[in-house]
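Engineer: Make a model of this:
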Amino acid sequence: MSDHARATEGATNRTPAPDILAIVGPTGTGKTDLSLAVAERLAARGVVAEVVNADAMQFYRGMDIGTAKLPREEWRGIPHHLFDVLDVTEEATVARYQPEARAAVDGILSRGAVPILVGGSGLYVSSVIYDFRFPGTDPVLRERLEAELAAQGPGMLYRRLLEVDPAAAKNIGASNGRRLVRALEVVALTGEPVSASLPEEPVLWRPSAIIGLSAPREELTARLDARVERMWSAGLVDEAAALIPLGLERGVTASRAIGYAQALAELRGDLTRAEAIAQTQQLTRRYARRQVSWFKRYPGIRWLPYDGDGLADGESLTDAAIAAAALDRL
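Structural biologist: From the prediction side, this is the model:
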């Protein structure tokens, strides 16, 4: 437990302030804006906060428009961690992310500050706040599995995983080749099902408060569709084109990012602009639904309306988040 959490414990019977505040929820609900507002409100009380990124696509340098990445000049003097840490040719993996994110959290706590973990990539968030173990990788084994994926397609890997780890296979599905490769790699390296590295009941790594931002489905759909259109208007295709010489098309993770994959298809002539936008909108809506399903499983999560609608009279979303996370006790 950190010093700021201990300071709230003992004198009263109230729940102590957490070590980590996680702000999660589907894309397009204003997680970044809330993190900044909370950090500024805490600063006004003399409490420093720092942001730790948990959005896998915002790790990539140059992938700004399509990830809605906040420009550095808009950080408002608040320290941010794990943004722009990967080239587009590098693979984003939770096994690599977890120790780096936890080191950032430990560093923030050692400075007496509050870590605010922000993002919608569910597994990445979970890897920080929960006691998950992620086995390493074997380059030779990985290369062999990826060669099999390229030669025979994901169906064959899915059937193989179904034999050795049915739960993981059903969770991943038959079409996600990248995750099927990783699951088979873990099984081969550990001799155990993938699920063996995840606790049956989530156990917190450190005391954490989790705030989820929610929006009515129809309202969120409209926001997401408009957001995609703004990305195209802001120059997403030009951004993708500028990343091609840097290896975007070779990136295992980056090239498949929603929006960038469609922008590349438009540049190749495989999709018209209208088709690229429509496909990105459809995939973004589907991704948002998966995010909601993922975060709903978190025990103890406190859901708040993204626009503050329905809160107590005079209470802002920022105030509600700080109170719900017990950070008003710092």
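
Engineer: When you work out contacts or count neighbours from here on, use the C-alpha atoms and nothing else.
Structural biologist: Will do.

Engineer: OK, contacts around residue 52?
Structural biologist: 80-82, 101, 104-105, 115-118 (CA atoms under 8 Å, 6 or more residues apart in numbering).

Engineer: and for comparison, fold this next one:
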Amino acid sequence: MTRPAPVAVVGPTGTGKSDLALDLAERLRGEIVNIDAMQLYRGMDIGTAKLAPAERRGIPHHQLDVLDVTQTATVANYQQAAAHDVEEITERGAVPIIVGGSMMYVQSLLDEWSFPATDADVRARWEAFLAQRGVAAVHEELSRVDPEAAASILPTDGRRLVRALEVVEITGRPFAASAPRIGEPRWGTRIIGVDRESTELDERLRLRTRLMFERGLVDEVRGLIDVGLREGVTAPRAIGYAQVLAWFDGEYDLDEAQERTFIGTRRYVRRQRSWFRRDRRIRWVDGNDPDIANTVIRGLDDIRMLGER
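Structural biologist: Purely as a prediction, here's the structure:
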């Protein structure tokens, strides 16, 4: 039996990827595989715009709520777990709909990124540098030796900044040089990018941020503190969660926490656009298209034959 090819729905935050993924899954006998790093965490729901179970239309979802906030999300671990999910879905004759915007996670899964070895001494030295000088100094150092890597990693993500510096030092090459060459996507995946005009997307992000705070992001963060959010490495640096934690610590007021969340999201969108636009395999569609799912499917004749509902 010929296995169905996956469809990946990628692009900037707030463009409508989740709704499109659900529509495609309904039409293509699909199951959804999350590729948003922060949606891996249990309890991080409001601030990550994670679909509630009742909103998932009865469609199986994978790689959601698989980590506690005290655990560290890594690209390598995700790659292994998500690849297993994709292959099990295709074995059932269903179409994996891979959806999200975490840039390195996307490339690791679709291009079988082989990760460089680690060096405990080098890693320890950069971790000590992070502890002594702070994340801004680490980001500045990475910008000096590898500007492209610095531009693709959140300036607040000390763990990934340290990892990039470790790889640069070990290999003597830019961090991106360890990435795979972009070729035929793994499993023959068709990659769809969703985007919107910048001014409109900014308005959507501002509304989305406001609604997150109105719907209980502060209480969500407070509850996650009780189960170890502050002790985590990755989770407390997520956009929105980091700003609420800073408000709890008296660094600024709640209005500023909300504004900083919006600004941080908008900056992240710019990095996502820069990253994904370099990938010429992506077929871009307009998030405003009222018939977007059918527009996508019309361009995927071989997938449509696998069993549209």
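
Engineer: hmm, back to that, separate out the buried members of the contacts of residue 52 of structure 1.
Structural biologist: Those of these that meet the buried threshold are 80-82, 101, 104-105, 115-118, by 16 or more other CA atoms under 10 Å.

Engineer: of those residues, closest to residue 270 of structure 1?
Structural biologist: Proximity to residue 270 of structure 1 was ranked across those by CA to CA; first place goes to residue 82, at 33.5 Å.

Engineer: My understanding was that the closest one contacts residue 103; is that so?
Structural biologist: No - Residue 82 of structure 1 lies out of contact with residue 103 (CA atoms under 8 Å); the separation is 10.8 Å.

Engineer: about what we covered before: out of the contacts of residue 52 of structure 1, which sit inside strands?
Structural biologist: Secondary structure assignment (DSSP state E) places 80-81, 115-118 from these within strands.

Engineer: in structure 1, which strand has the most residues?
Structural biologist: The residue-count maximum for a strand in structure 1 (DSSP E) belongs to strand 208-214.

Engineer: Stretch 241-260 of structure 2 aligns to what range in structure 1?
Structural biologist: Aligning stretch 241-260 of structure 2 against structure 1 (TM-score structural alignment) gives residues 260-279.

Engineer: Kindly report the same for stretch 59-76 of structure 2.
Structural biologist: Mapped onto structure 1 using TM-score structural alignment, stretch 59-76 of structure 2 covers residues 78-95.

Engineer: Just the buried positions in that stretch, please.
Structural biologist: Within stretch 78-95 of structure 1, the residues scored as buried using 16+ other CA under 10 Å are 78, 80-84, 86-90, 92, 94-95.

Engineer: Report the distance from that stretch to the chain centre.
Structural biologist: Centroid separation between stretch 78-95 of structure 1 and its chain, computed with CA atoms, centre = their mean, to the nearest Å, is 11 Å.

Engineer: start to end distance for it?
Structural biologist: Stretch 78-95 of structure 1 has an end-to-end distance of 27 Å (criterion: CA to CA, to the nearest Å).

Engineer: Going by distance to residue 39 of structure 1, which of the ones in strands among the contacts of residue 52 of structure 1 wins?
Structural biologist: residue 116 (8.1 Å).

Engineer: Need the buried residues of stretch 78-95 of structure 1 in JSON lines (columns: secondary structure and distance to residue 207 of structure 1).
Structural biologist: Conversion of these to JSON lines gives the following (DSSP: H, G, I helix; E, B strand; the rest coil; distance: CA to CA, whole Å):
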{"residue": "78", "secondary structure": "coil", "distance to residue 207 of structure 1": "22"}
{"residue": "80", "secondary structure": "strand", "distance to residue 207 of structure 1": "21"}
{"residue": "81", "secondary structure": "strand", "distance to residue 207 of structure 1": "20"}
{"residue": "82", "secondary structure": "coil", "distance to residue 207 of structure 1": "21"}
{"residue": "83", "secondary structure": "coil", "distance to residue 207 of structure 1": "24"}
{"residue": "84", "secondary structure": "coil", "distance to residue 207 of structure 1": "28"}
{"residue": "86", "secondary structure": "strand", "distance to residue 207 of structure 1": "29"}
{"residue": "87", "secondary structure": "coil", "distance to residue 207 of structure 1": "33"}
{"residue": "88", "secondary structure": "coil", "distance to residue 207 of structure 1": "34"}
{"residue": "89", "secondary structure": "coil", "distance to residue 207 of structure 1": "35"}
{"residue": "90", "secondary structure": "coil", "distance to residue 207 of structure 1": "32"}
{"residue": "92", "secondary structure": "coil", "distance to residue 207 of structure 1": "26"}
{"residue": "94", "secondary structure": "helix", "distance to residue 207 of structure 1": "21"}
{"residue": "95", "secondary structure": "helix", "distance to residue 207 of structure 1": "22"}
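
Engineer: from these, which is closest to residue 171 of structure 1?
Structural biologist: Comparing these against residue 171 of structure 1 with CA to CA places residue 94 closest, at 17.0 Å.

Engineer: list the contacts for the closest one?
Structural biologist: Counting by CA under 8 Å, 6+ apart, the residues that residue 94 of structure 1 touches are 123-124, 127, 134.

Engineer: Tell me which of those residues persist in structure 2.
Structural biologist: For the contacts of residue 94 of structure 1, the aligned pairs still in contact in structure 2 (both residues aligned by TM-score structural alignment, their matches' CA atoms under 8 Å) are 123-124, 127.

Engineer: Much appreciated, bye for now.
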